[in-house]
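Student: pasting a predicted model and its sequence here:
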Amino acid sequence: MGYINAIIILGGINVIAALGVAILTGYTGLFSIGHAGFMALGGYMCAIMVMEFNVPFAIALLIGGTFAGLCSFIIGYPAFRSRLRGDYFAIATLGFSEAIRLVLNNTYEVVGGAFGYMGMSTLTTLPVILIAVALALYFAHMFVTSQYGKNCIAVSQDEVAAQMMGVNLLRTKLIALFISAFYAGVAGGLLGFYMAYLSPSFFSITRSSDLLAAVVFGGIQSLIGPFITAFVLIAVPELLRFFAEWRLVVYGLLFVVVMLFRPQGLLGYVEMNFAFARRWWSKLTAKKDASAKGGAA
């Protein structure tokens, strides 16, 4: 049972980070292969808040996510001002992520350098993950269905047309990047307090590629698709550990297959909604009303 819990917890952490990438890549059209860097920033800040300043875990997660979001402006503002897009922006995020990892790897004061940040408590439990995933999914849905989310979709479809319609390109992209980095930072904090320590090796390009793969396979402009694939991409290598070292090769082949036969992803443009819950509730209340009327008669 403990092994199943571990898979669920790691899958939930991956889901939260992937939802952030879905907002940036799936809805705004900005490919990022450097979200592991934002996870590192949020994770280390959250650890320092809890271990050094005795901040409550929930508040520390928000601080870590906010710190990662603010740091995203360091790469986002100059990149968007110079109108970097596509591969150029992806390479910029990769360089930013690797720079963060190398700085952490060589900073031994407080964060422990290559040895990692030790002595952390195990605060990320199964109930915490379930609550965090539910909140992350709810707020992501609220964002993508709001006017800000519609602006992001307009930017991803055609920047020139979106700008002519009055969409502020710089502000829209920065908001999407901030929220995306916030999600990654929260996921980094949850990861650190599950593993009970943090190491720069946790946040390599492999983790960034896993998150991007979840969005590409799950579907563009979809939350439920990346939600499912982010969990599957964690669970399958854990269940098939002998095959885990080949996952990057498999990802490359799957990328080619998906791009050729279903470029929008497995559940592309399939938006999560709660209509089924409303229908179920209407049927339930209708049955109760009918039974109550029958009893009164």
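Tutor: Great, that's in hand.
Student: drop to CA atoms for contacts and neighbour counts, all remaining ones
Tutor: Noted.
Student: quick one: distance of the helix or strand harbouring Gly64 to the chain centre.
Tutor: Assigned by DSSP states H and E, Gly64 belongs to helix 57-81. From the chain centre to the centre of helix 57-81 is a distance of 13 Å (Cα atoms, centre = their mean, to the nearest Å).
Student: buried residues in the following helix or strand past that helix?
Tutor: Going down the chain from helix 57-81, the next helix or strand is helix 86-105, by DSSP H and E. Going by neighbour count (16 or more other Cα atoms under 10 Å), the buried part of helix 86-105 is 89-98, 100-101, 104-105.
Student: comparison target, given below:
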Amino acid sequence: MKINTDILNIKIRDDLWLKPEYLNHKIISGNKLRKLKLNIAKSKTMGYHSLLTFGGAFSNHIAAVAQVGKDYGFNTIGIIRGEELRFKINENPTLKFAASCGMRLNFVSRESFRDKSSEAFLQKLKDEFGPFYHLPEGGTNDLAVKGCEEILTAKDANFDYICCPVGTGGTIAGLINSSKPHQKILGFPALKGDFLKTDIAKFAKKNNWILVNDYHFGGYAKINMELISFINRFKAEYNIQLDPIYTAKMMYGVLDMIHNEKFPSDARILAIHTGGLQGIQGMNMRLQEMNLPLIQ
């Protein structure tokens, strides 16, 4: 898989720069590309012709796997949370895109979806779909973390703090493992819950990290007027689009911490933009239903 590595960090202010991982591929961008790279190579080596994974209605991971299948000749199967979505594919931009790439969408109840990691459930899927290479929800596994270790380069060694949004923990684990001894990694969870610490610790090889739990805006995919206004102001000022689920919450948090002097005055900070821009269209559909302003 080809990753565009010829991209430069973007200066936001004297003490804050942004790494635009959303520019590393025209479609399969950001951390999803990093997570899939080595998994796709392994699946080819093992002779698999099908990829199976899991996700929700507006999953960046589902969209990325669907595109990978189209580009690299894999059959793809998406196990989607929510049986009611079966009749709403054309109303959902992410699922519509995945289907257009050739992904076979299989809708299951939320109760069944919770069993996605159990051997019994996976065996049932193998019986139904035949042999497949299993990609977990969100894409995080050992190879995904190793792929994310390539995000930081030698040019990033002069930063003191590396900040990134956190979903399943694979991206921050990769950043932790590839960080320099003087660097501290700050993760900004997009969802509530202390379980992320345990998930990250399974893959992280260093202890130079913390989670900042003050900026999830109520939980996963939660949004309000304050965050919408921040996203639109940020784009107007810097011409950079932030996704509302992950990167916007991180950037809001980083700038708020700078404003409140939570970093040393001479700190150099690098924030990782992990992509996820495909989800904006779906979020705007929700905002319209809620009579809230749209993300521009």
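Tutor: Perfect, thanks for sending it. This structure is a prediction, so every number in the text was calculated from the model and none was measured.
Student: once they're superposed, tell me the TM-score.
Tutor: TM-score for the superposed pair, counting by TM-score structural alignment, normalised by the length of structure 2: 0.28. Supporting figures: 138 aligned residues with a Cα RMSD of 6.2 Å.
Student: Met259 of structure 1: which of the buried residues of helix 86-105 of structure 1 is nearest?
Tutor: When the buried residues of helix 86-105 of structure 1 are ranked by distance to Met259 of structure 1 (Cα to Cα), Ala90 comes first, at 17.7 Å.
Student: and that closest one, how far from Leu170 of structure 1?
Tutor: 17 Å (Cα to Cα, to the nearest Å).
Student: likewise for Phe89 of structure 1?
Tutor: 14 Å.
Student: next: Gly189 of structure 1.
Tutor: For Gly189 of structure 1, the distance to Leu170 of structure 1 - Cα to Cα - is 28 Å.
Student: who has more neighbours out of these two?
Tutor: Gly189 (30 against 14; other Cα atoms under 10 Å).
Student: doesn't that one belong to a helix?
Tutor: Yes: Gly189 of structure 1: assigned to a helix according to DSSP: H, G, I helix; E, B strand; the rest coil.
Student: tell me, how many neighbours does the nearest residue to it once chain neighbours are set aside end up with?
Tutor: If the residues on either side of it in the chain are set aside, Gly189 of structure 1 comes closest to Gly43, at 3.7 Å by Cα to Cα, 6 or more residues apart in numbering. Number of residues near Gly43 of structure 1 (other Cα under 10 Å) recorded here: 32.
Student: correct me, but Gly43 of structure 1 touches Met195?
Tutor: No: counting by Cα atoms under 8 Å, Met195 is not a contact partner of Gly43 of structure 1; they are 11.3 Å apart.
Student: can you map out the strands along structure 2?
Tutor: For structure 2, the strands defined by DSSP state E occupy 10-13, 16-20, 50-55, 75-81, 104-108, 133-134, 161-166, 184-189, 209-211, 269-273.
Student: who touches the helix holding Gly64 of structure 1?
Tutor: 38-39, 41-47, 49-50, 89, 92-93, 96, 123, 170, 173-174, 177-186, 189-190 (Cα atoms under 8 Å, 6 or more residues apart in numbering).
Student: which of these are buried? Put it as a ChimeraX command.
Tutor: A single ChimeraX command selects the buried members of the contacts of helix 57-81 of structure 1 (16+ other Cα under 10 Å):
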select :38,39,41,42,43,44,45,46,47,49,50,89,92,93,96,123,173,174,177,178,179,180,181,182,183,184,185,186,189,190
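Student: filter the contacts of helix 57-81 of structure 1 down to the ones in helices?
Tutor: Applying DSSP state H to these, the entries found in helices are 38-39, 41-47, 49-50, 89, 92-93, 96, 170, 173-174, 177-186, 189-190.
Student: before we move on, back to that, got a markdown table for the buried residues of helix 86-105 of structure 1, with distance to Asp289 of structure 1 too?
Tutor: Converted to a markdown table, these look like this (distance: Cα to Cα, whole Å):
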| residue | distance to Asp289 of structure 1 |
| --- | --- |
| Phe89 | 57 |
| Ala90 | 56 |
| Ile91 | 60 |
| Ala92 | 60 |
| Thr93 | 56 |
| Leu94 | 58 |
| Gly95 | 61 |
| Phe96 | 59 |
| Ser97 | 58 |
| Glu98 | 61 |
| Ile100 | 60 |
| Arg101 | 60 |
| Leu104 | 62 |
| Asn105 | 64 |
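Student: which member of those residues is positioned nearest Val160 of structure 1?
Tutor: Among those, and counting by Cα to Cα, the member closest to Val160 of structure 1 is Phe89, at 17.9 Å.
Student: Phe57 of structure 1 versus the residue nearest to Gly189 of structure 1, what's the distance?
Tutor: From Gly43 of structure 1 across to Phe57 of structure 1, the span is 12 Å (Cα to Cα).
Student: do the same with Arg207 of structure 1
Tutor: 24 Å.
Student: what of Ala68 of structure 1?
Tutor: Plainly put, Ala68 of structure 1 is 16 Å away from Phe57 of structure 1 if you go by Cα to Cα.
Student: more neighbours: which of the two?
Tutor: Ranked by neighbour count (other Cα under 10 Å), Ala68 of structure 1 and Phe57 place Ala68 first, with 31 against 19.
Student: which SS class is Ala140 of structure 1?
Tutor: Going by three-state DSSP: Ala140 of structure 1 is helix.
Student: just give the nearest non-adjacent residue to it, would you?
Tutor: Leu19 (7.2 Å).
Student: report how many residues lie close to that neighbour.
Tutor: 31.
Student: that one: what secondary structure?
Tutor: helix.
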